[in-house]
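*Asks:* got a structure for you, letters missing:
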């Protein structure tokens, strides 16, 4: 109610200025300001009230400023402005309602994803715990061992997706703490290369250690996502080059693959939440667009440890 009264007072101020300046200056457009503000902040009912009040104020100002104009003409002009005022209020209120609805849908989606992520992580853990029993079975054929390896790989993919979904919420809200340690980034990345795909990832590192003060676990997540992204979008068997160094007293990791290629304008897209580039070459690739977004959030959390990624 106080905001409605404030908007009504604003209409009164505009009306006073309108009748004070005479017929040479039109002030009808300024009545849109309180209508728009009330519609956005208070909703449809209050905006309709202010729109009607603005219409009455404009007609009154028109009658005072232009007494020679016929009353019927002033009323007709007032009705046309009333239509404009009311339509503006309705449109802004509709935009506001849709914005609220979208935010509600987004919150529901995030809650659903978190529930799915918890379920996936639990299922992946159960699969991982069962794999050792399978590998101890006697006389496994080569096909059976490949199937077990694929099962292990898929369970890790499920766990990674679940971790990404749950970690995004923490990173976005800032509800986490970096457990910083001092370590050699070159040695750290070399270990990740061996664990990820030592056959396809080729590391080039400086001879001198690249010391950083960072959270190793979160940095591991960020770099692994970039490695896996480069491997996934490169031709099978192709080499992905990884370079570790420093420039201007900052740590630097460069990943260069032989993938499908990206336009410079796409770089910002793939580092957004759910950011994916849909092309004929990437449409069959599995992913929801969270990995590189997590990498970006982790790097931004470190701030003084910029990480550079490039997909050729």
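*Replies:* Arrived safely, thanks for sending. Computed from a predicted model, the values in this text were never measured in an experiment. Numbers count the residues shown, from 1 in each chain.
*Asks:* make it CA atoms for all contacts and neighbour counts henceforth
*Replies:* Noted.
*Asks:* counting contacts, what elements does the host helix or strand of residue 5 pack onto?
*Replies:* For residue 5, the host element (DSSP states H and E) is helix 2-20. When contacts are defined as 3 or more CA pairs under 8 Å, 6 or more residues apart in numbering; DSSP states H and E, helix 2-20 sits against helix 32-42, helix 44-65.
*Asks:* and the comparison structure, right after this:
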């Protein structure tokens, strides 16, 4: 009768092989955690290279990525050594006549134990960096059902490549492909964001310079046109009034652009003071009266029978209300009516600007406050504008802790814009 095998008789080589497999799987798990912990491409590639060389017992490893714009397979990373490292990055490898190209084209694992015996090796790379490639294991890197590149192990330290080597490297390649694509997307977004920031700075600088350069000549034009309004000749007065109205429109656009720049840069500061509301409204209506008369509008204000004071930045709030009034004048067909009413509400004062203009569809009631939004209408083409007046008005009102919204019965039914301003706290 044969005695059972003792533990000492178990094949030590099998134990060593199992230990190596456990070690490799642990290394892959660790690398997976690392790949999921960063979105920076350079550290990702470094971790992939180190793991690839270790798990297949290779002297070196490399990642080649497919450049979709140039339609080229290019070295993106390698393990570093005296002769095989950074000099390789950026070098192109042809799809035909290279091991990596075969992996890429045929979407399969390629094992070459003796490079000198194969005609598929691209030897020019070795010549360029003074390196001797003896053996190569290449696996495709797949992400979202497409191949993004090739992961290679180079120069097996002992023996030939095995199926296990191909399996382990493929597992790593699958993890690496997803991580690399994610990092590339983040990099692209960062570059795009930087470009947008640069464009935004250029835009802000342009607005600042243009606003500054336009203010002086505009002031001269307004002064001269206002002087001509006092002339005896009625025809000259009419032309002068048109000049004043046009210049006032341009001045309002310049002010809107300037305030838009300040709001984008969070530089808008409010100088709060107690302001008699009715006096401020009368002043605004008076300033826009000539613009309304030019379109034969009836612009009126119904003051409340009591005094109202609000704590606001007089200039900023005046600009907000002025933008709403100006919008009503522009988008009401000639011969219309624009009225301003004031109502006292609990903890708020409502300023209601109503017009007999083009009206608003239900889906436009909020969109009109979006920056640069313009209603597709012949009135827009006639009156022009940048589509930022109401956006700026709402931002200024909200900066005061107030609200601005619109209501309308529909297209061609006129509109009402309500500005709600918190009332000034009672003085002790």
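*Replies:* Right, received. Where do you want to start? What you see is a predicted model; the values in this text were computed from it and never measured.
*Asks:* what's the helix holding residue 5 of structure 1 in contact with?
*Replies:* 25-27, 30-31, 34-35, 38, 42, 46, 50, 53-54, 57-58, 61-62, 64-65 (CA atoms under 8 Å, 6 or more residues apart in numbering).
*Asks:* How about stretch 275-285 of structure 1?
*Replies:* So stretch 275-285 of structure 1 is contacted by 232, 233, 260, 266, 269, 270, 288, 289, 290, 293 (CA under 8 Å, 6+ apart).
*Asks:* can you pull the contacts of the fifth one?
*Replies:* What that stands for is residue 269 of structure 1. Per CA under 8 Å, 6+ apart, neighbours of residue 269 of structure 1: 275, 276, 277.
*Asks:* Check the gap between it and residue 281 of structure 1 for me.
*Replies:* 17 Å (CA to CA, to the nearest Å).
*Asks:* Check the second one too.
*Replies:* Using CA to CA, we find residue 233 of structure 1 at a distance of 9 Å from residue 281 of structure 1.
*Asks:* which residues do those two both contact?
*Replies:* residue 260.
*Asks:* These two: who's more crowded?
*Replies:* residue 233 (17 against 12; other CA atoms under 10 Å).
*Asks:* what secondary structure does the aligned partner of residue 99 of structure 1 in structure 2 sit in?
*Replies:* Structural correspondence for residue 99 of structure 1 with respect to structure 2 (TM-score structural alignment): residue 193. Secondary structure, DSSP: H, G, I helix; E, B strand; the rest coil: residue 193 of structure 2 is helix.
*Asks:* the inter-axis angle of the helix holding residue 5 of structure 1 versus helix 44-65?
*Replies:* 20 degrees (axes from the mean of the first three to the mean of the last three CA atoms, to 10 degrees).
*Asks:* Number of residues surrounding the alignment partner in structure 2 of residue 178 of structure 1?
*Replies:* The pairwise alignment with structure 2 assigns residue 178 of structure 1 to residue 271, based on TM-score structural alignment. Neighbour count of residue 271 of structure 2, defined by other CA under 10 Å: 11.
*Asks:* For my notes, confirm residue 271 of structure 2 occurs in a strand.
*Replies:* No. Looking at residue 271 of structure 2 with three-state DSSP, it is coil, so not inside a strand.
*Asks:* Hmm, it is touching residue 312, no?
*Replies:* Yes. The criterion here is CA atoms under 8 Å, and residue 271 of structure 2 meets it with residue 312 at 7.5 Å.
*Asks:* Looks to me like residue 59 of structure 2 is in a helix.
*Replies:* No. Residue 59 of structure 2 is assigned strand when assessed by three-state DSSP, not a helix.
*Asks:* Grab the nearest non-local neighbour of it.
*Replies:* Leaving aside its sequence neighbours, residue 59 of structure 2 sits nearest to residue 155 (CA to CA, 6 or more residues apart in numbering; 5.5 Å).
*Asks:* That neighbour contacts residue 60, doesn't it?
*Replies:* Yes. Shown here, residue 155 of structure 2 and residue 60 form a contact pair, counting by CA under 8 Å, at 6.8 Å.
*Asks:* For the stretch 51-200 of structure 2, which segments count as strands?
*Replies:* 58-67, 72-78, 92-93, 110-112, 136-143, 146-156 (DSSP state E, counting those that start in this stretch).
*Asks:* matching residues in structure 1 for the fourth one?
*Replies:* It refers to strand 110-112 of structure 2. Taking TM-score structural alignment, strand 110-112 of structure 2 hits no residues over in structure 1.
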